[in-house]
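Student: model this:
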Amino acid sequence: MNILVAVLAALMSAGCFGVASVVQQYAASKAPREESLRLRLLLDLARQPLWLAGMALTVFSYIMQGLALAFGPLVLVQPVAATDLAFALPLLAWRRSERLTRPELTGIACTAGGVAAFVTVLPPASAGTPVAPLQDWIPVLLIVAGTVTLLVAAGVRSSGRWRTGLYAAAAASMFALLDSLTKGTSGRLRTDGPDALVHWEPYALLGVGITGLVLSQSSFQAGSLAISLPLIDTIEPIGGVLIGIVVFDERLASSTGALLTQAFGALVAVVGIVLLARSPLARDLKSSPQPSTGPDDAG
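Tutor: Below you'll find the predicted structure:
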């Protein structure tokens, strides 16, 4: 492990994903409702340069997260990567020539401080094993598949905020699995080299990634980031940490005091994420000023 590389790469991933989510939510909110949960949604969004720019940031974010997971455990990388809104809101404020409000600054401080408290007390021997056998994966795969199926079924029968939240929870569950498969694929590459391609993890990673992308864009399409992003930023790291413990034998803090510190840090971070998501900068993306597109806009 190289903790410094893992933390820096995870922070880079968080920043890129936060900005990408803002851009993609604005683009997806304009897509026809009947394309929700379909690959056609991605095909139509791919015609929008703004969405493609967000997709490029998403891909780079994923590469950075893969790098972080190659050098650090899920229990370290996932909480750090959940700080995306702490990066996105200052950029949005700068773009709109606004100052961050006290609740927004409090949210950034809570998110950063809570995550810092969580990872600071991780034991040195938290890394676990880089590769896990298939039998350890099967219960996790079944639980995630069942959870996502139920959430999507409920979302289809709902509307408004509920649909947005249910789709976001489903997307977050898939992202937690995606992060874990990225960890497994990175471990395969480091131990087996090119022979990693004969194992199942890289191919499962591709299918889970596409499914998670469709679900996240459907959530962005259905409603505000103030609903979807807090759920993603909460469920994804919790799910990733749990999978890291169950599948990769990673470890949280070993003492009662350190465990309480981690629980408190996680709670503070969630409060920070909620405060950030309630910001007008996150809620009012559909009314964000757009850049000039031609000479007719000048007058």
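Student: switch to C-alpha atoms for all contacts and neighbour counts from now on
Tutor: Will do.
Student: report the buried residues of the host helix or strand of Ala10.
Tutor: Here Ala10 sits within helix 3-28, counting by DSSP states H and E. Neighbour counts over helix 3-28 (16 or more other C-alpha atoms under 10 Å) mark 5-28 as buried.
Student: ok, now stretch 190-200?
Tutor: The neighbour-count check on stretch 190-200 (16+ other C-alpha under 10 Å) flags Ala196 as buried.
Student: longest helix of the chain?
Tutor: helix 160-192 (DSSP state H).
Student: any idea which helix or strand comes after that one?
Tutor: Immediately after helix 160-192, counting by DSSP H and E, sits helix 201-222.
Student: can you mark which positions in that following helix are buried?
Tutor: 201-202, 205, 208-209, 211-222.
Student: give me the contact list for that helix.
Tutor: Helix 201-222 is contacted from outside by 24-26, 28-31, 33, 36-39, 41-42, 160-161, 163-168, 170-172, 174-175, 177-178, 181-182, 184-185, 196, 228, using C-alpha atoms under 8 Å, 6 or more residues apart in numbering.
Student: that one vs helix 160-192, what angle?
Tutor: 160 degrees (axes from the mean of the first three to the mean of the last three C-alpha atoms, to 10 degrees).
Student: what's the next helix-or-strand element following helix 201-222 packed up against?
Tutor: Moving toward the C-terminus from helix 201-222, the next helix or strand (DSSP H and E) is helix 225-248. For helix 225-248, the packing partners by 3 or more C-alpha pairs under 8 Å, 6 or more residues apart in numbering; DSSP states H and E come out as helix 74-81, helix 134-156, helix 160-192, helix 256-277, helix 280-283.
Student: let's see this one next to it:
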Amino acid sequence: MPPTVLAIALALLSALATAFGMVLRHAAAEAPDHGESGAHAAIKSIFDWRWLGGTISSLVGFALQAAALNFGSLLMVQPITVLSLMFTLPLASRFSDRPATRTEWVWATVLTACVGALVVYGRPIEGAEHPAWWEWAIAVAAGLLVMGALGKIARQELRRDRAMLLGVAGGIAFAYVAVFAKGLVTRINSGGLLGVVTSGEVYGLVAAAVLALTVQQASFASGNINQAAPASTVTTPVVSIALGLFLLGERFSVSGWELVIIAAIITAMAAATVFLSRAAET
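Tutor: Sure thing, here's the model as predicted:
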């Protein structure tokens, strides 16, 4: 099987596992005995069996994502993870009394179309796999600053949009999970176990995964999954694309004015996320 096809297939399986994990963990967060919202509800939800099942499913999604990144670039694999939204909507309807609306399906379809256009039209190309430590430091510091700002705004100013804002913060953390995983799989291929243990990427991956799952769980405890999930799911590939371009040196095959189309597609993905989150409030 060609590497590109294998990367796409594994990314789709990752999207399915991720969607199932999100739905289960959200069901745990909104259980009747978790009356509070935010951090307290997120902490209580970890004692629910659905949280454990959802976390295992999410970890399987991480593993499948790492496997996909072994055969394809971040610019190819990460946009495909947006398709987890198409799995999340019916699964969320199954585990709750609120079916997905026609408007939500329309915007989810727009996201899916954008993903297909980005991968097919952009034709991503691999870049460097192991940036210098100072490049990692700058990238991680920037991500933490943005996440901290989003957390503060969600806490103090925009209570109505808390689930979406925390979802965006979680999505940023998941993007770093993907970047660390990309470096890790190449370490495994070239240096074996010793190369993995002696690299900083494995420790960065663990820290980013814990942070991502924690923040995402807080977003689930703060509102409807159809607000939190789109924000997290679409932020991840957008930030991954930025990291792939500026940190790893990956690029799209197109150039010149065609890059305007790529930018328009990414903008449409972000806009559809906002509209999908708004639709979930009604």
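Student: name the helices or strands packed onto the helix holding Ala10 of the first structure?
Tutor: helix 49-71, helix 74-81, helix 84-95, helix 201-222.
Student: any buried residues in the shortest one, and which?
Tutor: Within helix 74-81 of the first structure, the residues that qualify as buried are 74-81, counting by 16+ other C-alpha under 10 Å.
Student: picking up where we left off before, with distance to Thr149 of the first structure added, can I get the helices and strands packed on helix 3-28 of the first structure in JSON lines?
Tutor: Below are those laid out as JSON lines (distance: least, C-alpha to C-alpha, whole Å):
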{"stretch": "helix 49-71", "distance to Thr149 of the first structure": "24"}
{"stretch": "helix 74-81", "distance to Thr149 of the first structure": "24"}
{"stretch": "helix 84-95", "distance to Thr149 of the first structure": "27"}
{"stretch": "helix 201-222", "distance to Thr149 of the first structure": "11"}
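Student: how close does Phe60 of the first structure get to Ala14 of the first structure?
Tutor: 10 Å (C-alpha to C-alpha, to the nearest Å).
Student: so Arg98 of the second structure sits in a helix?
Tutor: No. Judged by DSSP: H, G, I helix; E, B strand; the rest coil, Arg98 of the second structure forms no part of a helix; its state is coil.
Student: give me the neighbour count for it.
Tutor: For Arg98 of the second structure, the neighbour count with other C-alpha atoms under 10 Å is 11.
Student: cool, Arg160 of the second structure as well?
Tutor: Residues near Arg160 of the second structure, counting by other C-alpha under 10 Å: 12.
Student: out of the contacts of helix 201-222 of the first structure, which end up buried?
Tutor: 24-26, 28-29, 31, 36-37, 41-42, 161, 163-168, 170-172, 174-175, 177-178, 181-182, 184-185, 196, 228.
Student: got the contact list for the residue nearest in space to the middle of the second structure?
Tutor: The second structure has Thr236 as the residue nearest its centroid, 3.7 Å off, counting by C-alpha atoms, centre = their mean. Contacts for Thr236 of the second structure (C-alpha under 8 Å, 6+ apart) come out as 78, 171-175.
Student: Ser57 of the second structure too?
Tutor: With C-alpha under 8 Å, 6+ apart, Ser57 of the second structure has these contacts: 17-18, 20-21.
Student: distance check, it against Gly171 of the second structure.
Tutor: For Ser57 of the second structure relative to Gly171 of the second structure (C-alpha to C-alpha), the value is 17 Å.
Student: check Ala92 of the second structure too.
Tutor: Counting by C-alpha to C-alpha - Ala92 of the second structure and Gly171 of the second structure are separated by 19 Å.
Student: for the contacts of Thr236 of the second structure, which two are the farthest from each other?
Tutor: Gln78 and Ala173 (13.2 Å; C-alpha to C-alpha).
Student: rewinding a little: and the buried residues of helix 74-81 of the first structure, which is closest to Asp284 of the first structure?
Tutor: Ala81 (23.9 Å).
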